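> no FASTA, just this:
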């Protein structure tokens, strides 16, 4: 698998060994912020990159779950990965991301448990009743250049993406949310980097929170995020759909489907997040 070092995403998840067992160091960039912290999907990709470096025979997550313990900020980050089991077709590993506090003491921000495989070696058979979201052509969708200023101000990472959102799901941008709890559209990285398994972890948390479509704008911090990858994505645009069916007790779930240019469902995710505070 070729790493495109000129890509903002690849630089954003880059890690170097720190000399300890399973230890790696990196730098979280300010360009990946949303609300009060660094995007949860980007953080999951950083942790997955640490695991990948410990599992060269199984480079791809097939299922990865992250529990977010504290807000991550731009600056140095330490990733520590541990292989729990190496199998012939599937391996299990854990990882943590930590950042120093004001006194220089490490504070754990994210803990991950994941199963890794080689997606290129999976069987090609597909049996599914799932259907990709019905989206208008990209030229008929709404680009982020039309997004409300307050959204762009709190989501620097949107400048890293090229999003074309379904007009039926962006009424919230003009004060008329549909109240259906769905946001969907076309996605690709702004610098043209083609999708791969690690970038799908970012895509799973890339669209504006579905709470916008419920009339609840603002930052929605992720508590837990699980992403399941089904295949290597084909080059080109991705179709992404985020939806929620239940908001209760100050939390909501957000389900995501990611479809590639070939019309295949390449990733699914569910996250639990906090409802934005007014």
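Great, that's in hand. All values reported here derive from a predicted model rather than from experimental measurement.
> hey, let's count contacts and neighbours off CA atoms from now on
OK.
> against residue 6, how distant is residue 192?
11 Å (CA to CA, to the nearest Å).
> repeat that for residue 90.
31 Å.
> these two - which one has more neighbours?
residue 90 (16 against 10; other CA atoms under 10 Å).
> which residue packs closest to the more buried one, ignoring adjacent ones?
Nearest residue to residue 90, sequence neighbours excluded (CA to CA, 6 or more residues apart in numbering): residue 117, at 4.9 Å.
> here's the one I want to compare it with:
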């Protein structure tokens, strides 16, 4: 199976319609309780910027979610602010029915696909093997539908399942991520993975859609084939707001993505 045959590629593909203008069909399947997933919405923004850039990869993207776009046709507009030999800077907006719903700052460059010497302040603990973790279903407690899971094979660790079930207050979840249809693991899947896990507010008994307000992601390397392992934690839940940080590693233990987001607590 080639990358273009995968569901993720089809659901986030952009078609150039003019100078810096790209058409996208937002797929309703990539949703959480009926609302399009914030990580999914980042992908057409990133693809359009990479398409417009002389550099092949997105290395950083910060998106402000101004309003929730609906499934269906939308337009991504790309303004390239500066282009250098190794880095280019872009401003992208997602427009639907003449309304700007998302606005992103995107940096493009070239990611390495070779293992790099890395110094880390802290190395996360290994996870239980994915075959020993249960896949997150489409139907979740309370009669809610996690449509994203039709296309994402997400295996939460037993510890994370227990944390959510028991509302242990840990504000931490972790698990394994891959494309459900066997599509190759690539930087775009890593970009999705930072927002694929259930929100950490489930560990304090708050279920439902947690609207992302701002999401910043750094892509650090081209992932090796296979599973991605993702670690999510929050620091504070206060006055209806919470934060999350996520780090994503490939099967070789290479850091491939890291993110931080601000979101609203589910009602």
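Arrived safely. Note that the structure is a prediction, hence the values are computed from the model and not measured.
> can you tell me the helix or strand for residue 44 of the first structure?
helix 40-54 (DSSP states H and E).
> so that helix corresponds to what in the second structure?
Alignment of helix 40-54 of the first structure against the second structure: residues 38-52, by TM-score structural alignment.
> which residues touch the matching stretch?
With CA atoms under 8 Å, 6 or more residues apart in numbering as the test, stretch 38-52 of the second structure has contacts from 12-14, 20, 22, 24, 30, 56-58, 61, 63, 76-78, 80, 90, 92-94, 104, 106, 108, 188, 191-196, 211-212.
> so the residue positioned nearest the centre of the second structure versus residue 176 of the second structure, what's the distance?
The centre of the second structure sits closest to residue 192, judged by CA atoms, centre = their mean, with a distance of 2.5 Å. Residue 192 of the second structure sits 13 Å away from residue 176 of the second structure, taking CA to CA as the criterion.
> what do you get for residue 61 of the second structure?
Counting by CA to CA, the gap from residue 61 of the second structure to residue 176 of the second structure is 23 Å.
> what range does stretch 99-107 of the second structure cover in the first structure?
Counting by TM-score structural alignment, stretch 99-107 of the second structure lines up with residues 107-115 of the first structure.
> can you give me the helices for the stretch 151-278 of the first structure?
Taking DSSP state H, counting those that start in this stretch, the helices of the stretch 151-278 of the first structure run over residues 197-203.
> that one: strands as residue ranges?
For the stretch 151-278 of the first structure, the strands defined by DSSP state E, counting those that start in this stretch occupy 161-165, 182-189, 222-229, 238-243, 247-248, 251-259, 265-274.
> can I get these in TSV with mean neighbour count?
Converted to TSV, those look like this (neighbours: other CA atoms under 10 Å):
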stretch	mean neighbour count
strand 161-165	22
strand 182-189	24
strand 222-229	22
strand 238-243	25
strand 247-248	13
strand 251-259	23
strand 265-274	21
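> in TSV: those, plus distance to residue 50 of the first structure.
Formatted as TSV, these follow (distance: least, CA to CA, whole Å):
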stretch	distance to residue 50 of the first structure
strand 161-165	24
strand 182-189	22
strand 222-229	17
strand 238-243	25
strand 247-248	33
strand 251-259	23
strand 265-274	20
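> looking at those, which is closest to residue 36 of the first structure?
strand 222-229 (11.6 Å; CA to CA).
> which strands and helices lie in contact with that closest one?
Using 3 or more CA pairs under 8 Å, 6 or more residues apart in numbering; DSSP states H and E, the elements in contact with strand 222-229 of the first structure are strand 60-68, strand 265-274.
> and those strands as TSV, adding distance to residue 247 of the first structure?
Formatted as TSV, these follow (distance: least, CA to CA, whole Å):
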stretch	distance to residue 247 of the first structure
strand 60-68	19
strand 265-274	9
